[in-house]
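Asks: Pasting the sequence and the predicted coordinates here, then a few questions.
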Amino acid sequence: MTWWHALIVVVAGVWAGTINAVVGSGTLVTFPVLVALGYPPVTATTSNAIGLAPGTLSGAWGYRHELKGYWPQTAKFAVASFLGAIGGTILLLSLPKDAFEAVVPVLVGLAVVLVIIQPKVSKWVAERREQNGTEHKPGPLLMFFIFLIGIYGGYFTAAQGVMLMAVMGMLLSEPLQKLNGVKNVLAAVVNLVAGVIYAFVAPISWAVVLWLAVGSLAGGFLGAKIGRKLPPAVLRGVIVVIGVAAVIQLVVKQFAS
């Protein structure tokens, strides 16, 4: 890896770590960057999962005050994420490489759509809470959804944070800042589980992992402390532009091959 490739990966890691701590979907920054630098989609996905894990951990630590008194419940959610992540990694490693490359543009497109509609979902959740005024407790349905999102996150990490926020926002009555902290913890669990498994049995670029880890670690702290003051629309706009560009690039590459 050349020095300027490493610099690009570090910058992408910082931006992704910041975005993951604030709104999620940092993979939509790093994945297209890695593919553009010439890494195969599977290698980009596995290296991405390991490299972004430190950023999800630092983001979760940055939200520790919002989670005060809620750690026991968060730990229960984490079990579902843990099991789901194992299922997702098994899917990625079991399915043919061609199948993953074929479905990646669809997954990236889905992630972009989720990022676009996230404000509307948040608004709908807030209005629903005001109208109902009822207390929503964690239940089997929420655990099932967290497990499914864990499978998705273990297979392809993009927008798992947006999915978690949407599901928890609809099925829990906790403040959104607290839910954002829970989201960071669950994303960290999924990335760590997937990263550990991939490190032993999947194609990995350790140079990418190193520089992504450096950038995402800094970005996670930045997102938890400063990123919450940034206009969400700006972050979301960058994610959408990069995501759309990634879809176009992946589709063109498939047709060319």
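Replies: It's in.
Asks: only C-alpha atoms for contact and neighbour calcs from this point on.
Replies: OK.
Asks: Would you agree residue 82 is in contact with residue 189?
Replies: Yes: taking contacts as CA atoms under 8 Å, residue 82 lies within contact range of residue 189: 6.2 Å.
Asks: Distance check, residue 16 against residue 137.
Replies: Note on residue 16: its distance to residue 137, by CA to CA, to the nearest Å, is 32 Å.
Asks: When those two are compared, which one has more neighbours?
Replies: residue 16 (31 against 10; other CA atoms under 10 Å).
Asks: and after whichever strand or helix holds the more buried one, which helix or strand comes next?
Replies: In this assignment (DSSP states H and E), residue 16 forms part of helix 3-22. Going down the chain from helix 3-22, the next helix or strand is helix 27-36, by DSSP H and E.
Asks: How far away from the center of its chain is whichever helix or strand comes after that following helix?
Replies: Downstream of helix 27-36, the first helix or strand assigned by DSSP H and E is helix 41-62. Computed by CA atoms, centre = their mean, to the nearest Å, the chain-centroid distance of helix 41-62 equals 8 Å.
Asks: Same check on stretch 205-224?
Replies: 14 Å.
Asks: neighbouring contacts of that stretch?
Replies: For stretch 205-224, contacts defined as CA atoms under 8 Å, 6 or more residues apart in numbering pick out 1, 6-7, 9-22, 43, 47-48, 50-60, 62-63.
Asks: adding another structure so you can compare the two:
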Amino acid sequence: MQLLEALAIGGAAVAAGAINAVVGSGTLITFPTLLAFGYPPVLANVTNNIGLVPGTLSAAWGYRRELRGQLPRLLRFGAASLVGGLAGALLLLRLPESTFRAVVPVLILSACVLVLFQPRVSGWVARRRERGTAGGVDGGTPLWLGVLGTGVYGGYFGAAQGVVLMGLFGTFLRDDLQRLNAAKNVLAAIVNGVAAVVFIAVATVDWAAAGCVAAGAVVGGLAGARIGRRLAPAALRAVIVTVGVTASVVMIVR
């Protein structure tokens, strides 16, 4: 690996780690970066997933104060994330690479739409909370199934799974948004973690690139948990969407 390549991947991972801590769509930064350096899509996805795991763990650690008292919730929905992440990872490995190449541009563009509408989702959640209609304590079976489905998506590709989770939480749960964001980070770590275990066991991984992603994502995850709320949301979303749309166009053209 060339030094410039390592620095570019690591820098993208710093941004991705911070974005994952706050918004949850950092894959839209690192995955296109790996594609730009010539990594095949499935290899790039597997390598990116493994590399981002330490970053999601660092983001969860950064929100540890908001996690206090949430163990029952995390156990309940963590089981759904575990099963979903495992299923998504197995789908990625069992389906033909041509399927991934065809589906991923659609997934990326869908993730970009979610990122664009994230402020509206947050505003809608806040209004429901003010009216006292933001759901109950555990969300019941519908929320569990929603977390399960998000886990499948996260294990298969994962961009913007955090946005989906926050939308689900805002619909079904009544709690402080920062506490819900902390729970989101833990569930994303579970999905990425179980998928990474599967990939390490049976898939090809570029460990040099994964190491660059991991190092950058840890720094970004800690920074995002600490100062992420001070970032200009509009600028952040603009970067994510620009990179995501570019990656989709590149994959379609290929």
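Replies: Perfect, I can see it now. The structure presented is a predicted model; accordingly, all values stated were derived computationally and were not measured.
Asks: And the TM-score between them?
Replies: Put the two chains on top of each other and the TM-score (TM-score structural alignment, normalised by the length of structure 2) is 0.97; 253 aligned residues with a CA RMSD of 1.1 Å.
Asks: And the contacts of stretch 205-224 of structure 1, which of them are buried?
Replies: Buried subset of these (neighbour count, 16 or more other CA atoms under 10 Å): 6, 9-22, 43, 47-48, 50-60, 62-63.
Asks: mind listing the helices for the stretch 151-257 of structure 1?
Replies: Applying DSSP state H, counting those that start in this stretch to the stretch 151-257 of structure 1 gives helices spanning 160-171, 176-201, 206-225, 232-256.
Asks: Quick one: closest of those helices to residue 145 of structure 1.
Replies: helix 160-171 (7.2 Å; CA to CA).
Asks: okay, and the closest one goes to which residues in structure 2?
Replies: Across structure 2, the stretch matching helix 160-171 of structure 1 (TM-score structural alignment) is residues 161-172.
Asks: after superposition, how close is that stretch to structure 1?
Replies: If you overlay the two and look at stretch 161-172 of structure 2, the average distance to its match in structure 1 is 0.5 Å (mean CA distance after the TM-score superposition for structure 1).
Asks: For residue 239 of structure 2, the count of nearby residues, please.
Replies: Per other CA under 10 Å, the neighbour tally for residue 239 of structure 2 reads 12.
Asks: Next, find the distance separating it from residue 76 of structure 2.
Replies: Residue 239 of structure 2 sits at a distance of 34 Å from residue 76 of structure 2 (criterion: CA to CA).
Asks: before we move on, the earlier item: report the distance from the helix holding residue 16 of structure 1 to the chain centre.
Replies: In terms of CA atoms, centre = their mean, the centre of helix 3-22 of structure 1 is found 14 Å from the chain centre.
Asks: ditto for stretch 18-27 of structure 2
Replies: Per CA atoms, centre = their mean, the centroid offset for stretch 18-27 of structure 2 relative to its chain is 6 Å.
Asks: Quote the end-to-end distance of that stretch.
Replies: 11 Å.
Asks: picking up where we left off before, in CSV: the helices of the stretch 151-257 of structure 1, plus distance to residue 31 of structure 1.
Replies: Shown next, in CSV, are the helices of the stretch 151-257 of structure 1 (distance: least, CA to CA, whole Å):
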stretch, distance to residue 31 of structure 1
helix 160-171, 14
helix 176-201, 14
helix 206-225, 11
helix 232-256, 8
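Asks: do you know which of the ones you listed lies nearest residue 149 of structure 1?
Replies: Of all these, it is helix 160-171 that lies closest to residue 149 of structure 1, at 6.3 Å by CA to CA.
Asks: now the closest one, how far from the chain's geometric center?
Replies: Relative to the centre of its chain, helix 160-171 of structure 1 is centred 12 Å away, using CA atoms, centre = their mean.
Asks: okay, the angle between it and helix 27-36?
Replies: Helix 160-171 of structure 1 runs at 160 degrees relative to helix 27-36, counting by axes from the mean of the first three to the mean of the last three CA atoms, to 10 degrees.
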